[in-house]
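Participant: missing the sequence, but the structure's below:
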């Protein structure tokens, strides 16, 4: 403690009112009579983070007793008219404890741009009166406040429409610009209601913070699409995609599909595949059957290409290819919706720049970001200083200031914590007890704790409103709903408008639709412009064309938009750095450095059919493609338990093939079972069964130190087993050997992979590493190499030599191009130095170079 405390001559803590007991305890440990605390108890609004305003009060009282307290009550932010209104409200709420804000020297120096500077927009909160007013329209299915407000509580819809019209009057027809206005809300729950109300009047908006981005429909659609692309057995994701504009299938048909798939004990993707092949039943409408056929064909093609193109391109292809972009651009705020799509594409590009191409990884990354990110705003169309009305929470606005502040949704009441169990800070326990009659009642301790918590919450709600109101520089609009006919005194956690209007405008209940309230304050008068929206007189203040405004058409661009600006020449940039590699990345780089750069660093998508030329027996639809064959057999072997070998059932193999989107052939099923059977009958499988610990699909990662920093190398091994003083690493290969010796194939194609596996194993602390390749075509001839811990420096040097070209930014085309290597390369058509006579040539016979290792 002393060593830390002595490091600081002085310690200053700002926003001290928001500290919690633990933070305060840590600060006290540092204090040597040199701790300077700055704060304002009226701005303590983080109780949900365990902030305790009582700590501030205790320290302030202690400092005051020692003559070490200084108060600053002068405000240099707001106009005098705004400060007087704030002081009037809170002097009535907090009494003698409240110290009024004194206006700064500029507070009265100029005439206001619009007078009065304070406004009160009050909407009747009684739902029954609104229902009675629009009963006839409701019976006809007509939304009284427009289709954009469908499902919104009538009084909140009315308030949002009224506030949006007033913002239009202050901006479009008034002295303020859009960018000078902010709407502040207690929470993000209903922020979309106010955003839509503004946008439908042609007012540009910009949402800062909140969880609005992740809740946007287009973002959810794309997340579901990517999840289904990665795993079509994820039925929630697949159903979400089918119901979206990506497929456009009716809900009735989705119910039929899901029910029939469950009845047949099959997954939904398999059922879709049958319909896509023309097997739709009579119970599926013809239009939906055509949509399913088109979707299955398009989706299957995208799944086949997903591993070879960037995630950003996957999103772009489905959005443009399915017409999704046209569908969302035709909706209200279509440009904002499309910007959210582009934002997700940008996230994908940034993810791949750091992590490499990993669709499943990106899906998990987005899900984690959604879970832990407190405030993810909608995608901006411009910078944050664009000329648009901003919407944000009051907490987000703390410390900021704006010319015009509209505090909205003041009809939203607080929420009481109704937990059945509570533990107080001083250790008291409160619990809800069940009776023999099945009812429950709070214990005396719980009742006391709840009552005190309710009072504390109410006090903080008032401080939150204080923070919101004090953000205003020139103009303050207070908007909300309450029951003006409710005469009882406001209870704790009732809507803020309940206690607000009696102070600012005591005669509001008798006022007409519009008026002014004047209240004396000191030697001045607080003038408040008032609007009161009641159901019975709604047409006087909010006529039909304001309840559902016609969205104005955008103005056509002027002639200046047709003139392209002069652009300076862009210098040739350095090659993008690579900080993370896997074996597959290194292998792609070794095959062709230029294609690696185009796809990995630049993120260019593969073009056309990116599959290499088929092997003999795969042409004309005979046999599974090599990549699919390997994927399926690896999936089957992953489920294999060496301690009790069990061959997969034919239906299990068939289902594994269906998941890939390939047709199931009996010959393929038999071949795959035969491959697994050959391996389980081999001596090496018996060796695995006798190993001490066997783990399948084990991920690894290690770093290599380079001249420019460090390089992360990662990957996954098929099997790792502990055997005596060594770790055994096994890699299955489903390659067709075509007469070649397994050892020659390993030396020619997998030497770098073997090097990576050996390093990863030795880096884990194993004294010896044995890397074994098992070719399932000849499982009795495993290819093994053993490495000792003493060889670690030599192996690191070798791997750095392999990766040296990547680290140095050398991305040269392959010296031996051929059709299998160049198929689908984004540079083949016009960027590559090789012409089609080389890039479309047949593959030359394989030649291997054996990596120097100790046989073992």
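Facilitator: Arrived safely. Bear in mind that the values here come from a model prediction, so they are computed numbers and not experimental data.

Participant: only C-alpha atoms for contact and neighbour calcs from this point on.
Facilitator: Fine.

Participant: surely residue 297 meets residue 277?
Facilitator: No. With contacts counted by Cα atoms under 8 Å, residue 297 stays clear of residue 277, the gap being 9.0 Å.

Participant: where does residue 480 land in three-state SS?
Facilitator: strand (DSSP: H, G, I helix; E, B strand; the rest coil).

Participant: where's it relative to residue 354, distance?
Facilitator: 46 Å (Cα to Cα, to the nearest Å).

Participant: this is the comparison structure:
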């Protein structure tokens, strides 16, 4: 990666990323580029050729961006000009007397700085892509060495197999005379390529472009829409799930937002003015307004529903993990029973899981003082913070624990019970599997008993039982290795969901789920919690268009023309996706 050193040197010492250091930002960017390009079917060699040098990248950027101009401006574009690309694109529009595209306007005044921004953007983009290609290579080599395939590799191998082996292709055609693909609006480019390569005699795509909500997995709704234009379409618009008033509200809202592209459920529906319409006219629809201060509208609204006699299930649907946590905190403050359902809550970052990881390390490594101290203050032992601080001040807490006298009288009994099970188990924990250590820990320590007294006890207990089940999945894994994996997976924000909780309550607890996690489900009552949140987030230092193999960076420097183009397209796609999320939510 000949340009990577320049990028790393540029990032050195910068602090423009909030809590993230520049190298963490770079690592995250490399991961995003590799994931996007591999899962979209881009060929490693094609990407390497496009970003082999700033000159090669400039030629590719020019090809893509000039094609985005109005046809009259394309004919006036100076292909070989010496001016910066952005300036030549604006000049072509001016000469052709056509409006300048909005993404070009976003650059602002184009002067000498534009040339420097473009050169810097090209150089850093080549450096980042070079690092991503190296990581891509290493990943493929590691998968090959372990004889494993991740999902992207599995898809790519399937396409390669069908494309290069006619006998396989013909066998699939004979074996499957009809291929029916459900949720086809969420297929990615590689999956479409597989279908085209097999070329089934009869292909049925079942889907709804209005419910395409997996762009973050490279789903491309445009391919589904293009397929619909090339074949017979049989619309199925009748809704068997929602009440009539809700259907009318959905139709009126989305006829207003999407106009002629929306397929209404009811033939009599018409657009509305979303700013002045009285929702009281829509039976089954309520609006709970935000208040500047005081009680959360979510807690207030659900309390009023319960007070009115509503005893059936209620689901609060949110966009993601942050919204789920915010909703949970609002309900917890009012004492309203609730539980997270399939929200990819960050299982490995839960405190009860981190407590167990510390216990495994303290048992397997007699020199890990930090893990020991953390475990002592956790529900595994329950030692007071005062005693933990005094123990930490000793020369070696791991040695001192055998004879340590706590500063508080109540801690003497706690520490005595801790020594009864901890010291014998520490003597052989490093020689038995992780699952066996966990079984001993749960059986002999007061951990489960102490967890049962905590808020969300049912969920916490379910999570630690799930951890034991995960450890049992690999009986050869030792406690140290399992503890390290928990820490690493947590650091990488692995999206393992919390364990399901089966506790009967009347009325049932409020269920908090993400919109993505609710797909295919339904509830008698649904609350959309974070409607007031901004749709557009911070400016991105990285932009990737996987379908075209485009990558652009702006690590704290001025904007460049490709970054402006990709940022505008991303905002448009994100808004479209948010509206489809709203549509998906309204039909739950």
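Facilitator: Good, I have the coordinates. Keep in mind that this is a model prediction, so the values were computed, not measured.

Participant: sorry, back to before: so residue 480 and residue 354 of the first structure - more neighbours on which side?
Facilitator: residue 480 (30 against 13; other Cα atoms under 10 Å).

Participant: Now do the contacts for that one.
Facilitator: By Cα atoms under 8 Å, 6 or more residues apart in numbering, the contact list for residue 480 of the first structure reads 121, 122, 123, 159, 408, 409, 410, 411, 412, 497.

Participant: Report the aligned residue range of the second structure for stretch 742-753 of the first structure.
Facilitator: Mapping stretch 742-753 of the first structure onto the second structure (TM-score structural alignment) gives no aligned residues.

Participant: same check, this time on stretch 476-495 of the first structure
Facilitator: The aligned range for stretch 476-495 of the first structure is empty, by TM-score structural alignment.

Participant: again, but for stretch 527-541 of the first structure
Facilitator: By TM-score structural alignment, stretch 527-541 of the first structure lines up with nothing in the second structure.

Participant: Could I get the buried residue list for that stretch?
Facilitator: 527, 528, 529, 530, 531, 532, 533, 534, 535, 538, 541 (16 or more other Cα atoms under 10 Å).

Participant: Now the residue sitting nearest the centre point of the first structure. Nearest residue, chain neighbours left out?
Facilitator: In the first structure, the centroid-proximal residue (Cα atoms, centre = their mean) is residue 370; its distance is 3.8 Å. Spatial nearest neighbour of residue 370 of the first structure, excluding adjacent residues (Cα to Cα, 6 or more residues apart in numbering): residue 214 at 6.4 Å.

Participant: Over in the second structure, tell me which residue corresponds to that neighbour.
Facilitator: Match for residue 214 of the first structure (TM-score structural alignment): residue 348.

Participant: Show me the contact partners of stretch 25-39 of the second structure.
Facilitator: Against stretch 25-39 of the second structure from outside (Cα under 8 Å, 6+ apart): 17, 128-129, 131-133, 135-136, 152-153, 190, 217-218, 542, 544, 546-547, 549, 551.

Participant: sorry, that was for stretch 216-228 of the second structure
Facilitator: 36, 39-40, 184-189, 192, 209, 212-213, 546.

Participant: can we see that at 10 Å?
Facilitator: Residues from elsewhere that reach stretch 216-228 of the second structure, judged by Cα atoms under 10 Å, 6 or more residues apart in numbering: 35-37, 39-40, 184-192, 205-215, 233-234, 545-547, 574, 577.

Participant: Tell me where the stretch 101-250 of the second structure has helices.
Facilitator: 102-105, 112-146, 151-164, 166-175, 189-198, 221-229, 244-258 (DSSP state H, counting those that start in this stretch).

Participant: can you redo these as JSON lines with distance to residue 306 of the second structure and mean neighbour count?
Facilitator: Converted to JSON lines, the helices of the stretch 101-250 of the second structure look like this (distance: least, Cα to Cα, whole Å; neighbours: other Cα atoms under 10 Å):
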{"stretch": "helix 102-105", "distance to residue 306 of the second structure": "49", "mean neighbour count": "16"}
{"stretch": "helix 112-146", "distance to residue 306 of the second structure": "53", "mean neighbour count": "19"}
{"stretch": "helix 151-164", "distance to residue 306 of the second structure": "44", "mean neighbour count": "16"}
{"stretch": "helix 166-175", "distance to residue 306 of the second structure": "55", "mean neighbour count": "13"}
{"stretch": "helix 189-198", "distance to residue 306 of the second structure": "46", "mean neighbour count": "18"}
{"stretch": "helix 221-229", "distance to residue 306 of the second structure": "40", "mean neighbour count": "15"}
{"stretch": "helix 244-258", "distance to residue 306 of the second structure": "21", "mean neighbour count": "19"}
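
Participant: closest one to residue 392 of the second structure among those?
Facilitator: Of all the helices of the stretch 101-250 of the second structure, helix 112-146 sits nearest to residue 392 of the second structure, with 41.1 Å by Cα to Cα.

Participant: From the contact counts, what lies against that closest one?
Facilitator: helix 4-11, helix 22-39, helix 44-50, helix 54-66, helix 85-96, strand 542-545, strand 550-553, helix 561-586 (3 or more Cα pairs under 10 Å, 6 or more residues apart in numbering; DSSP states H and E).

Participant: residues in the first structure aligned with that helix?
Facilitator: Going by TM-score structural alignment, helix 112-146 of the second structure lines up with nothing in the first structure.

Participant: tilt between that helix and helix 54-66?
Facilitator: 110 degrees (axes from the mean of the first three to the mean of the last three Cα atoms, to 10 degrees).

Participant: Check the offset of helix 112-146 of the second structure from the chain's centre.
Facilitator: Here helix 112-146 of the second structure is found 22 Å from its chain centre; the criterion is Cα atoms, centre = their mean, to the nearest Å.

Participant: can you give me the angle it makes with helix 4-11?
Facilitator: 120 degrees.

Participant: now the helices for the stretch 401-550 of the first structure?
Facilitator: Counting by DSSP H, counting those that start in this stretch, the helices of the stretch 401-550 of the first structure are 444-469, 497-504, 538-541, 544-547.

Participant: Spit out the contact partners of the match of residue 214 of the first structure.
Facilitator: By Cα under 10 Å, 6+ apart, the neighbours of residue 348 of the second structure are 354, 357, 463, 467, 485-498.

Participant: Go through these and flag which are in helices.
Facilitator: Using DSSP state H, the subset of these located in helices is 354, 357, 463, 467, 485, 486, 487, 488, 489, 490, 491.

Participant: Show me the strands in the stretch 401-550 of the second structure, by range?
Facilitator: 510-514, 525-528, 542-545, 550-553 (DSSP state E, counting those that start in this stretch).

Participant: I'd say residue 160 of the second structure and residue 197 touch.
Facilitator: Yes. Residue 160 of the second structure lies in contact with residue 197 (Cα atoms under 10 Å); the separation is 9.3 Å.

Participant: All set, thanks.
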